[in-house]
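Visitor: below is the sequence, then the predicted model.
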Amino acid sequence: MWDSDTEAEPDPPDWSKNVPDEVLKQLSPREKKRQEIINELFHTERTHVRGLKVLDQVFYRPIREQLVLPPDQLELLFANLEEMLIIHSQFNNLMKAKRKESPIVGDIGMLLQFFFVQFEGEAFQKAAVSFCARQQIALDALKEKRKKEPKLHNFLTEAEMNPVCRRLQLKDIIPTGWIRLTKYPLLLENLSKHTPSECEEFTNLQWAIERSKEILSHVNKAVKEAQDEHRLAEIQRRLDRSQFDKVDHPMATEFRNIDLTKHRLIHEGCLNWRIANRPKLIDLHVLLLEDVIVLLQKQDEKYVLKFYNPTLSPVIKVSTVLVRPNAVDKKALFLVNTSQNGAQIYDLVTPSYAEKRM
């Protein structure tokens, strides 16, 4: 069930203890620092593999065998854990083999090239995206489910008491996959600082650094997209468009069955809407989607889509919008909808600025 990786300590061991004194004395301060960084890189990869094995043996397999979670939630939480374990174990084994060659670790640029750039590069990126993209969504769902289901709570509590978890809960262990991705560029950049720039090793390190950054960027983008999709699905479930559908207006007809999940979220936030002949500002929750702007009003647990003015639609096509600053109120702006005869002007202001004025 377990192997030597389970014995990996949280902190890197002292690499110099395995180096003969006469060899250690001949090393320059630069080379000693380089060996220290390599030691940290190798050790933290081993501890990461250990963490993946803990996830697999203490949580994933028992949950699957005991049917603690339904298959779809199990898949959402652990995704392709087995694939990630295989990939990182291969990397870890390459590092172990490299260390066995000599007490002083030589060039590792080709090893890093293999993992980040060549054979494993694309496979690793694809696997990392699958593993990380929906993790936070899964953890949020697990948190709520744990509150409601004693069987799940008791199982996780007992599993988290296992000494191999080192007092960490499942919610602390799962994100280590993404955290590991953030560490690679930092460690490799630090390593390159202590590597002569005129040698091939430095060039190989630069390739690995750039590729590790690309992989992290790709994963971060996938995480954001997954969270945005989840957010739109949540708003769609709570969307009340009953009043919107009743209005006889071209935009109401076109967007009568609006499905937010079919759009891409760019930004969301709060604004106040000033409408002529209305004494009070209207609090809005605004969705800026790739092709439309949606002006919602949050009421209790619902997001209400409705007309506040016969001519001003709460759904606006981005392709028809002109944005103009308000010359009087510097923290306000006008949205000018040019899709209909005559310009339709939306006077919007940030909530904090509205509070100051009032």
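Guide: On my side now, so go ahead. Please read these numbers as outputs of a predicted model, since none were measured by experiment.
Visitor: for the rest of this, base every contact and every neighbour count on C-alpha atoms.
Guide: Will do.
Visitor: quick one: the strands in the chain, in order.
Guide: Taking DSSP state E as the test, the strands found in the chain are 239-240, 265-274, 282-289, 292-299, 302-304, 315-317, 321-325, 332-337, 344-349.
Visitor: which stretch among the ones you listed comes nearest Arg50?
Guide: Comparing those by their distance to Arg50 (C-alpha to C-alpha), the top pick is strand 265-274, with 37.0 Å.
Visitor: what sits up against that closest one?
Guide: Residues outside strand 265-274 that contact it (C-alpha atoms under 8 Å, 6 or more residues apart in numbering) are 228-229, 232, 280-290, 346-351, 354.
Visitor: can you select the buried ones from the residues you listed in PyMOL?
Guide: In PyMOL, this line selects whichever of the contacts of strand 265-274 come out buried by 16 or more other C-alpha atoms under 10 Å:
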select buried, resi 228+229+232+281+282+283+284+285+286+287+288+289+346+347+348+349+350+351+354
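Visitor: the helices in the stretch 1-150 of the chain, which residues?
Guide: Secondary structure of the stretch 1-150 of the chain (DSSP state H, counting those that start in this stretch): helices at 21-26, 29-54, 61-66, 71-78, 81-101, 109-112, 121-132, 135-148, 150-160.
Visitor: included below, for side-by-side comparison, is a second structure:
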Amino acid sequence: WLDCETFRNKILIIGAEDEDFENDLNEVGEDQCTCFSSIEVLKERPAHLLVFIQHVILQFDPAPLLCYLHADLFKNLSTKETKKQLVEFYNTFLDKGAVNRTRPELLTEEAQRRFAQEIQSLQVAEVAKQLEDFRQKRMMGMTPNEAELIDVENHYPTDRIPMEMKEKSVAENLLDKMSETQSVHVFCRTLPLLSSPEGMVTVPDGPGPSPTGPPPQVEEMEPRLLEFEQDPPNWRELASPDALSSLSKKQIKRQEVINELFATEHAHVRMLSVLQMVFSKPLEREELLTSTELATIFPNLDEIIEMHYCFYENLKKLRLEDGYIVKSISTTVLNRFGGTEGEWFQKLTARFCSHQSWALDQIKSRQRKEPRFNSFILEAESKPQCRRLQLKDIIPIEMQRLTKYPLLLENIAKNTEDLTEKERIQQSAECCRRILNHVNEEVKVMENLLVRNTQPITQHTVCVLLGDLLVLLQRLDDKMVLKCQSKSNIAAQEGKQMLSPIIKLDSVFLREVATDRKAFYVIFTWDSGAQIYELVAQSVGERKTWTDVIKDAVDDLKKSGAPMRLSLPPGGGGPPFSPST
């Protein structure tokens, strides 16, 4: 998970070259700990259980696991507590909309316990699958809180600190940590029930569905994104038995990592579509944010979704062509992360990720100030598509995804026997590292210059270029006025940290906006420190004219130390700009 509060205050991105990142490539031994062999063993180890719960919350629908654990409580409850807990259990996990609703409090104690056990038994298969997934990902170093688990597993018990005390202490710390970064609670889902005339509850025959509930409401979603509401099947379930039996242990490991790349790309496209369909488009439709504001909070979101969707489709095609046992993946990943496609991917993701800290601050500020905006966000976050994540947890997913690619590709290469294929996959991993490092740098620049020192101006601004100044004027009725901007909405309320509309050219430098050819950044220093505006011209040619004359003015000031007489662009003071950040 990602602690978004810390993320807003100080962005700390793991670079692919960092020591900790490289250590993640080390595998965890298969027999290092038997705690995850079964749910029966795991539930006796609180620290290990919490780590597993967190993994499930991040990767799956946690309802089956939480339902199983809740049902397990009935084994040790008194009669009074059983009746109380069963009502809560029924209302939380089971069908609230049935025609013949059962009243669980009217069942006998024995029937209540039997009912809970039957419901629990239906979850065993799904929980076992989640445990298998956890074991595989732990071997690849891709599960949370590994350091805490190692701390417990390496503890030497003494009379003063027995193993139970150590486990409990680590578990309490983990629980505090989880409660700070995400909501951990029991989630309402439905499970089909049959109600007999006598009011006794019976469970459907067979394994039955897990309490995952009805599919999310997807009426607003693009048709091609409907498939992302269901997790894709594992490659083992689709490959032929003969093909599976012919694979070596190393080949199986390779297919597991390729499947992990495919499954996590699927999940990533799904969550990006949530940003688009649950938040971005409805916010514009409800006129809670303007298109300019949305372009700043979710920059290039449509293009980013398209890139990841195409990558996912190419991976999917490989699986289908090879009978779900992928023979060669190097061309697909090299085309995605290398060459001109990789450069475009880098530009778009750099812009999106560099704005995320500022976006999080803006959303938090608006929620505090605007009740209607806050109500919209809370309602949107409650939708099933969000999978219990808040908007502040979803916005950073692109940066998180970038940090995963090098690890996944290196693990694929490590288990690839063909030397040419291995070398091309490693080349792709290196491309991913370069992209990640570039995005890191963009994040740092924008954290220092854009996030902390930028004020969004929604209305058009007229720029006037003088000999040694660039002046930003805003229209007020029939007048043009100088208006100081605040660095943030909070600062505006307190009358602090104002950005000047008068820009001294002797400290100015310009920077292109990678994804908007009509825009450019004006970065300069003032008494309070570095500041930045993003100006958007009416056309590409107009942007070039403005940047040329500003650069000429800056260069002349550096050479002579005095302002020059400028030949301004046609239109006198210049055409209006749309500063979007």
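Guide: Nice, I can see it. Treat the numbers as computed from the prediction; the structure is a model and nothing was measured.
Visitor: quick TM-score on the pair, please.
Guide: Here the superposed chains carry a TM-score of 0.64, computed using TM-score structural alignment, normalised by the length of structure 1; 253 aligned residues with a C-alpha RMSD of 3.0 Å.
Visitor: circling back to that earlier point, with mean neighbour count and distance to Cys270 of structure 1 added, can I get the helices of the stretch 1-150 of structure 1 in JSON lines?
Guide: Below are these laid out as JSON lines (neighbours: other C-alpha atoms under 10 Å; distance: least, C-alpha to C-alpha, whole Å):
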{"stretch": "helix 21-26", "mean neighbour count": "11", "distance to Cys270 of structure 1": "61"}
{"stretch": "helix 29-54", "mean neighbour count": "20", "distance to Cys270 of structure 1": "40"}
{"stretch": "helix 61-66", "mean neighbour count": "13", "distance to Cys270 of structure 1": "41"}
{"stretch": "helix 71-78", "mean neighbour count": "16", "distance to Cys270 of structure 1": "31"}
{"stretch": "helix 81-101", "mean neighbour count": "17", "distance to Cys270 of structure 1": "38"}
{"stretch": "helix 109-112", "mean neighbour count": "20", "distance to Cys270 of structure 1": "46"}
{"stretch": "helix 121-132", "mean neighbour count": "20", "distance to Cys270 of structure 1": "29"}
{"stretch": "helix 135-148", "mean neighbour count": "15", "distance to Cys270 of structure 1": "23"}
{"stretch": "helix 150-160", "mean neighbour count": "15", "distance to Cys270 of structure 1": "36"}
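Visitor: now render those as JSON lines, adding distance to Thr182 of structure 1.
Guide: Shown next, in JSON lines, are the helices of the stretch 1-150 of structure 1 (distance: least, C-alpha to C-alpha, whole Å):
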{"stretch": "helix 21-26", "distance to Thr182 of structure 1": "32"}
{"stretch": "helix 29-54", "distance to Thr182 of structure 1": "12"}
{"stretch": "helix 61-66", "distance to Thr182 of structure 1": "27"}
{"stretch": "helix 71-78", "distance to Thr182 of structure 1": "20"}
{"stretch": "helix 81-101", "distance to Thr182 of structure 1": "15"}
{"stretch": "helix 109-112", "distance to Thr182 of structure 1": "16"}
{"stretch": "helix 121-132", "distance to Thr182 of structure 1": "12"}
{"stretch": "helix 135-148", "distance to Thr182 of structure 1": "16"}
{"stretch": "helix 150-160", "distance to Thr182 of structure 1": "25"}
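Visitor: and Leu473 of structure 2, helix, strand or coil?
Guide: Following DSSP: H, G, I helix; E, B strand; the rest coil, we place Leu473 of structure 2 in the strand state.
Visitor: coming back round to it: and of the strands of structure 1, who's closest to Thr157 of structure 1?
Guide: With C-alpha to C-alpha, the closest approach to Thr157 of structure 1 among those belongs to strand 302-304: 34.5 Å.
Visitor: which strands and helices sit next to that closest one?
Guide: strand 239-240, strand 292-299 (3 or more C-alpha pairs under 8 Å, 6 or more residues apart in numbering; DSSP states H and E).
Visitor: Throw the ones you listed into JSON lines and include mean neighbour count, thanks.
Guide: As requested, these are exported to JSON lines (neighbours: other C-alpha atoms under 10 Å):
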{"stretch": "strand 239-240", "mean neighbour count": "20"}
{"stretch": "strand 292-299", "mean neighbour count": "19"}
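Visitor: as a markdown table, these with distance to Trp2 of structure 1 would be great.
Guide: Formatted as a markdown table, those follow (distance: least, C-alpha to C-alpha, whole Å):
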| stretch | distance to Trp2 of structure 1 |
| --- | --- |
| strand 239-240 | 49 |
| strand 292-299 | 52 |
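Visitor: can you say which of the ones you listed is nearest to Pro70 of structure 1?
Guide: The closest of these to Pro70 of structure 1 is strand 239-240. By C-alpha to C-alpha, the value is 27.7 Å.
Visitor: by contact count, what packs against that closest one?
Guide: strand 302-304.
Visitor: how far off centre is the strand it packs on?
Guide: Offset of strand 302-304 of structure 1 from its chain centre (C-alpha atoms, centre = their mean, to the nearest Å): 27 Å.
Visitor: residue range for it in structure 2?
Guide: With TM-score structural alignment applied, strand 302-304 of structure 1 matches no range in structure 2.
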